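Colleague: sequence and predicted structure are below.
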Amino acid sequence: MSLHDDAVLVLKGYEGQDELRGLYLDHLAAHEDGMWKACGAGHLTASALVVDPERGRVLLTLHKKLGMWLQMGGHCEPADATLAEAALREATEESGIPGLTLLPGGPVRLDRHPIPAPCHWHLDVQYAALAPAGAVEAISEESLDLRWFGYDEVAAVADTSVVRLMEGVRARLA
């Protein structure tokens, strides 16, 4: 099964955000290259919010290019067999934390946001990754900083997309 096919199956099984989910599925139906950065109409990306539920905190990265506190994530790569693998790979690479596991239940949210041409849109599929006990982060080349924030601190430092993802993760953890 291709990554494109996996994304279609994941999105068909995703419950909620029906209009946005439909837009993602329409995009993939119209663009065989819709998983890749080279797709001029936009492309799917995979991200994961790294969560430490025992301490009530999340790890955010200060994105090097955007200068914003965000969850870990980015472009899918040819070696990624599934969207979940892509999200977990990105979270591991950008957090430096080995042993992350995805929160069961598939994606937590979808977020479509504009990016500069030539690609125009990121259609992000957002997961949550659970940090193992004693996790120690390590800054990657893509980050200016990494920092743990308490659940209640996220709204003060991050944009609404991250806040909504955080809310979705907390609801799933409850």
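Modeller: Ah, there it is.
Colleague: from here on, contacts and neighbour counts on C-alpha atoms
Modeller: Noted.
Colleague: what segments of the chain are strands?
Modeller: Here the chain has its strands, by DSSP state E, at 43-52, 57-63, 69-70, 72-75, 101-102, 109-114, 121-130, 143-150.
Colleague: relative to strand 143-150, how tilted is the first one?
Modeller: Here strand 43-52 points in a direction 50 degrees away from that of strand 143-150 (axes from the mean of the first three to the mean of the last three CA atoms, to 10 degrees).
Colleague: tell me the angle strand 43-52 makes with strand 57-63.
Modeller: Going by the same axes, to 10 degrees, strand 43-52 makes 140 degrees with strand 57-63.
Colleague: which residues touch strand 43-52?
Modeller: Strand 43-52 is contacted by residues 33-37, 57-60, 71-76, 83-84, 86-88, 90-91, 119, 121-132, 165-166 when judged by CA atoms under 8 Å, 6 or more residues apart in numbering.
Colleague: chain center to that strand, what's the gap?
Modeller: 2 Å (CA atoms, centre = their mean, to the nearest Å).
Colleague: could you check the angle it makes with strand 121-130?
Modeller: Using the same axes, to 10 degrees, strand 43-52 lies at 20 degrees relative to strand 121-130.
Colleague: quick one: strand 43-52 to strand 109-114, angle?
Modeller: Using the same axes, to 10 degrees: strand 43-52 against strand 109-114 is 130 degrees.
Colleague: try this one next to it:
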Amino acid sequence: MVKPATAVEELRAWDPPDSAQAALAQALVSFCLARPDDACLRECEPGHLTASALVLDAAGENVLLTLHGRFHRWVQLGGHCEPGDPSLRAAALREATEESGIAGLEIAEHPLHVDVHPVTCSLGLPTRHLDVRYLVRAPAGAVPVISDESADLAWWPLDALPPDSDTVGEMVALARRA
């Protein structure tokens, strides 16, 4: 399982793109330091770190989004840390692979974006996801396969994102700069 101390190392190694992202990253670091035993566990009721992936096609022209089965919105791939995940980066790659069905994904070394949002997750309790998001590239010709966690899965052109895609546009803008 991702240890909060490992998450702190990952967040501190990142150079956020702006002061808002830097402040939010520091808030996530502070949360981990305050909750050294459970910050990455879904059972942590005040909130918990999650890991997501903005998956771009090989040409960098399309982003793979999932129509989330419970939230009914188009979002990036990702989710909770699991017992075998040694880091947030590893959790993001595992989630992207599981949810896309695509082998051979390549993940960036450092986060792309962080976000905190209210959610009622799988335990049925209102909480917050402290989401650490990574840029991931799919191999050429990758064909996604819908998992049981998605109502749909589709490639979206970077300049024609669905209107209900939350912070995907912000992440796409960061990916273009990267």
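Modeller: Looks like it came in fine. All of these numbers come straight from a predicted model, not from anything done at the bench.
Colleague: now the TM-score, please.
Modeller: In this superposition the chains share a TM-score of 0.92, using TM-score structural alignment, normalised by the length of the first structure; 170 aligned residues with a CA RMSD of 1.6 Å.
Colleague: before we move on, the earlier item: okay, the strands of the first structure in JSON lines with distance to Val157 of the first structure and mean neighbour count next?
Modeller: Listed next are those as JSON lines, based on distance: least, CA to CA, whole Å; neighbours: other CA atoms under 10 Å:
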{"stretch": "strand 43-52", "distance to Val157 of the first structure": "14", "mean neighbour count": "27"}
{"stretch": "strand 57-63", "distance to Val157 of the first structure": "10", "mean neighbour count": "22"}
{"stretch": "strand 69-70", "distance to Val157 of the first structure": "7", "mean neighbour count": "23"}
{"stretch": "strand 72-75", "distance to Val157 of the first structure": "15", "mean neighbour count": "24"}
{"stretch": "strand 101-102", "distance to Val157 of the first structure": "24", "mean neighbour count": "18"}
{"stretch": "strand 109-114", "distance to Val157 of the first structure": "18", "mean neighbour count": "18"}
{"stretch": "strand 121-130", "distance to Val157 of the first structure": "19", "mean neighbour count": "24"}
{"stretch": "strand 143-150", "distance to Val157 of the first structure": "9", "mean neighbour count": "17"}
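Colleague: determine the longest helix present in the second structure.
Modeller: helix 19-34 (DSSP state H).
Colleague: ok, now how distant is Pro162 of the second structure from Asp38 of the second structure?
Modeller: 34 Å (CA to CA, to the nearest Å).
Colleague: rewinding a little: now find how far off-centre the longest helix of the second structure is within its chain.
Modeller: 16 Å.
Colleague: list the helices and strands that helix packs on?
Modeller: helix 4-12, strand 113-120 (3 or more CA pairs under 8 Å, 6 or more residues apart in numbering; DSSP states H and E).
Colleague: list the buried residues of that helix.
Modeller: 21-22, 24-25, 28-29, 31-32 (16 or more other CA atoms under 10 Å).
Colleague: hang on, the earlier thing: quick one: closest of the helices and strands packed on helix 19-34 of the second structure to Asp152 of the second structure.
Modeller: Of all these, strand 113-120 sits nearest to Asp152 of the second structure, with 20.2 Å by CA to CA.
Colleague: elements contacting the closest one?
Modeller: Using 3+ CA pairs under 8 Å, 6+ apart: strand 113-120 of the second structure touches helix 19-34, strand 126-137.
Colleague: go again with 6 Å.
Modeller: strand 126-137 (3 or more CA pairs under 6 Å, 6 or more residues apart in numbering; DSSP states H and E).
Colleague: redo the buried residues of helix 19-34 of the second structure as CSV? Include distance to Leu56 of the second structure.
Modeller: Formatted as CSV, these follow (distance: CA to CA, whole Å):
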residue, distance to Leu56 of the second structure
Gln21, 21
Ala22, 24
Leu24, 24
Ala25, 23
Leu28, 26
Val29, 27
Phe31, 30
Cys32, 29
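Colleague: which one of those is nearest Ala58 of the second structure?
Modeller: Closest to Ala58 of the second structure, out of all of those and judged by CA to CA, is Gln21, at 26.5 Å.
Colleague: looks like Val2 of the second structure contacts Arg89 (just checking).
Modeller: No - judged on CA atoms under 6 Å, Val2 of the second structure makes no contact with Arg89 at a distance of 9.6 Å.
Colleague: a markdown table for the strands of the first structure, including distance to Leu173 of the first structure?
Modeller: A markdown table is the format used below for these (distance: least, CA to CA, whole Å):
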| stretch | distance to Leu173 of the first structure |
| --- | --- |
| strand 43-52 | 10 |
| strand 57-63 | 12 |
| strand 69-70 | 20 |
| strand 72-75 | 19 |
| strand 101-102 | 12 |
| strand 109-114 | 14 |
| strand 121-130 | 10 |
| strand 143-150 | 15 |
